[in-house]
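Participant: Curious how this folds, go ahead:
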Amino acid sequence: MSTTPAVWLALLAAALFGASTPFVKLLIGDGSALALAGLLYLGSGLGLAAARLLRDRGWQASGLSGADWRWFGGAIGFGGVLGPLLLVVGLGRTGAGTASLLLNLEAVLTAVLAWLVFREHAGRRIVAGMGFIVAGGIALSWQNGEAGRGDWIGPAAIMGACLCWAIDNNLTRKVSASDAVFIASAKGLVAGAVNLGLALVLGQALPAWPLAGMTMSVGLLGYGLSLVFFVRALRELGTSRTGAYFSTAPFVGAAVSIALLGESTPPPFWIAAVLMGVGVWLHLTETHEHEHAHDALEHTHAHIHDEHHQHSHDPGWDGREPHTHPHHHMPLKHSHDHFPDIHHRHGH
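Facilitator: Next up, the predicted model:
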């Protein structure tokens, strides 16, 4: 299967998120991790909301239907509320090395839910690629390998957070045809409010305004713009493939730390580089072609007039592509190379 722009969007999302980690380490110092997380998310939400207002020259409807709002509400609830809450509980009872290893579960759980619950197709090459990428993440985390401290509640809470984010990823895929900037800004605003609210309830101090402003700027790029690219990749690639590419984020973070902070390059870094490289290569060289049927469908998303979008326009259409409007797909049966995107969510 030829590489699509969506693959590079997924990798760019991972790069932005991974590259933000070293800067977050520099910003946090001895401050509150919870308050920092709130400012990162809030910077993402406010920045993207402002960008959307400028882009659309005012407030525009989100384009989500009634059913979409249920999926999106679930995604925000799991990813923006429960996930951060469980992570805070878990980090307070778990050592850093153990926590890093456990956080690799997000990619695994995302893929398992996509395959078993949401019936997204994945061939052996995709499963093997996911295995290599996750193994690379484990190798990268292993250099922190300390024994966990505390009791079973901490690791269980972190695993619960990973499950919440896995559910979030799969539910977000259900609304990924909608405006990615709106989706990312809404998630950022909710997650920012929840994390800051938790910080204040726990009596944690907020940083001074200059530091808060820098933190929010990092959040806009590393959390906000990254999520916009992630949602757009979900639209074209499906959940498990996008999640696998995004799992390369820790490697990017480690590479940036080495370049900017002068950190060492222990053997696990190079082992992770090889394992993740093999995993990404397996995904990039995937082929999946068979005869499949498209049912009649009506939805709204940005598109060009390709073989899946053969419809007429009103006389006033200016001919620009891509463009966004409600459109109807007629039933169609054909065969071509494809990903499990918003037009190819069929059984096998």
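
Participant: C-alpha from now on. contacts and neighbour counts both.
Facilitator: Will do.

Participant: quick one, helices of the stretch 51-200 of the chain?
Facilitator: 66-76, 83-91, 96-103, 105-116, 124-142, 153-174, 180-201 (DSSP state H, counting those that start in this stretch).

Participant: how about this one, so we can line them up?
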Amino acid sequence: MRRTGIPFALLSALLFGASTPMAKLLLGSIDPQMTAGLLYLGAGIGLGCARLARGLLGHRAAEAPLRRGDLPWLGLVILTGGLAGPLLLMLGLARTDASTASLLLNLEGLATMAIAWIVFRENVDRRLLAGAFAILAGAALLSYGGEGAARARLNLGSVWIAGACLCWGIDNNLTRRLSAADPVQLAMLKGLVAGAVNVVLALLHGVPLPDPRLLAMAALVGFLGYGVSLALYVLALRHLGAARTGAYFSLAPFVGAMLALVLLRDPVSTILLTAGALMAIGLWLHLSERHEHDHLHDEMEHEHSHRHDEHHRHAHPPGVQPGEPHTHPHRHARLWHRHAHYPDLHHRHGHHRHHLSQETH
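Facilitator: All right, here's what the predicted structure looks like:
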């Protein structure tokens, strides 16, 4: 679980982090709402082409499809993460240099963790809290800019970016409920719907489409930085839960900040370096966490891609394709055991005081 989920989260972070300075370059020539729409539309169309090519080649993904009961959650995911989040980010990027904006995106991980802990009751410990406060302190430093009296004013671009992070924090926790389904299908639908809506709204406001060269660049950045990244993020959610995936995804802002310093020649300031150091400490605290205790698996039935590991000891109904991984509805019997784990699809249990006393970090 740990070997599988963490690489997905880190690769997702690398792709999304690299997209931030590239989006900043696009904003020099494209309206913010049009940019947000094109990025997500590129993600949706790119993943749709990938699914089509996979089908034509005869490669079937061993993934559970989205069901009718998933549609309300998918609608909320598209609204918060596909429409509001990217639009607020583009508005913020237009008013903030790319390196500062990239580091401020650490607030997405913090928002994801806070919502997971407070609303969805994922377990939390002192190490994770200390890391979250370090990230918050770094973000607070970056939210104030300028010289003299201007330093005391909150930068409006930072407010927009913080709003985007809150939207994506909500989105990430809602997406966790869908993480058993096909991640490519989920990311494709989100990209197509959210991208089309933002592009149409921009056109209705009189914003013209960019020239073909910029259009192709936006589509490529969207496909990699939003489409592929989101599919990997969903896989990470499946294995790590929302809070831990958000913690590992905190690598993305550092990738974006470093690229911005190299590609866009953003100035290196004391505030930027201090904030980066605080956020790096927070990320290290999250990456070094280990969670282990005796725990009980209640009976449950669900559907997702799986192999026959220690949590999947079941018979197959007729018609299930041979080979692994595969997907079909299956039932889990009650099981009591102990091993290192995260709040994945099979570990969403409560934590009582006697459990917490047995955790190791």
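
Participant: out of the helices of the stretch 51-200 of structure 1, nearest to Gly31 of structure 1?
Facilitator: helix 180-201 (11.0 Å; CA to CA).

Participant: Does Gly323 of structure 2 lie in a helix or a strand, and which?
Facilitator: Using DSSP states H and E, Gly323 of structure 2 falls within no helix or strand.

Participant: What lines up with it in structure 1?
Facilitator: Under the alignment (TM-score structural alignment), Gly323 of structure 2 pairs with Arg320 of structure 1.

Participant: What is the neighbour count of its match?
Facilitator: Neighbour count of Arg320 of structure 1, defined by other CA atoms under 10 Å: 7.

Participant: Now do the SS call for the nearest residue to Gly222 of structure 2 once chain neighbours are set aside.
Facilitator: Nearest-residue entry for Gly222 of structure 2: Leu39, 3.9 Å, with adjacent residues in sequence omitted and distances by CA to CA, 6 or more residues apart in numbering. Following DSSP: H, G, I helix; E, B strand; the rest coil, we place Leu39 of structure 2 in the helix state.

Participant: Surely Gly81 of structure 2 is in contact with Asn173?
Facilitator: No. Between Gly81 of structure 2 and Asn173 there is no contact under CA atoms under 8 Å: 10.6 Å.

Participant: one step back: in contact with the residue nearest to Gly222 of structure 2: list those residues for me.
Facilitator: Taking CA atoms under 8 Å, 6 or more residues apart in numbering, we find Leu39 of structure 2 in contact with 195, 218-219, 221-223, 226.

Participant: And the furthest pair within the residues you listed?
Facilitator: Distance extremes for the contacts of Leu39 of structure 2: the farthest pair is Gly195 and Val221 at 13.3 Å, using CA to CA.

Participant: Between these two, tell me which one has more neighbours.
Facilitator: Comparing Gly195 of structure 2 with Val221 by other CA under 10 Å, the one with more neighbours is Gly195, at 29 against 24.

Participant: aligned partner of the more buried one in structure 1?
Facilitator: Superposed on structure 1 with TM-score structural alignment, Gly195 of structure 2 falls opposite Gly192.

Participant: mind listing the helices for the stretch 251-361 of structure 2?
Facilitator: Using DSSP H, counting those that start in this stretch, helices in the stretch 251-361 of structure 2 cover 251-263, 270-287, 353-356.

Participant: returning to that earlier point: from the contacts of Leu39 of structure 2, which land in strands?
Facilitator: Nothing among those maps onto strands, per DSSP state E.

Participant: which one of these is nearest Val159 of structure 2?
Facilitator: For the contacts of Leu39 of structure 2, the minimum distance to Val159 of structure 2 (CA to CA) is 21.8 Å, reached by Tyr226.

Participant: counterpart of that closest one in structure 1?
Facilitator: With TM-score structural alignment as the criterion, Tyr226 of structure 2 pairs with Tyr223.

Participant: In contact with its match, which residues?
Facilitator: If you count contacts by CA under 8 Å, 6+ apart, then Tyr223 of structure 1 has 16-17, 40-41, 44 around it.

Participant: same check, this time on Leu110 of structure 2
Facilitator: 132, 135-136, 169, 246-247.
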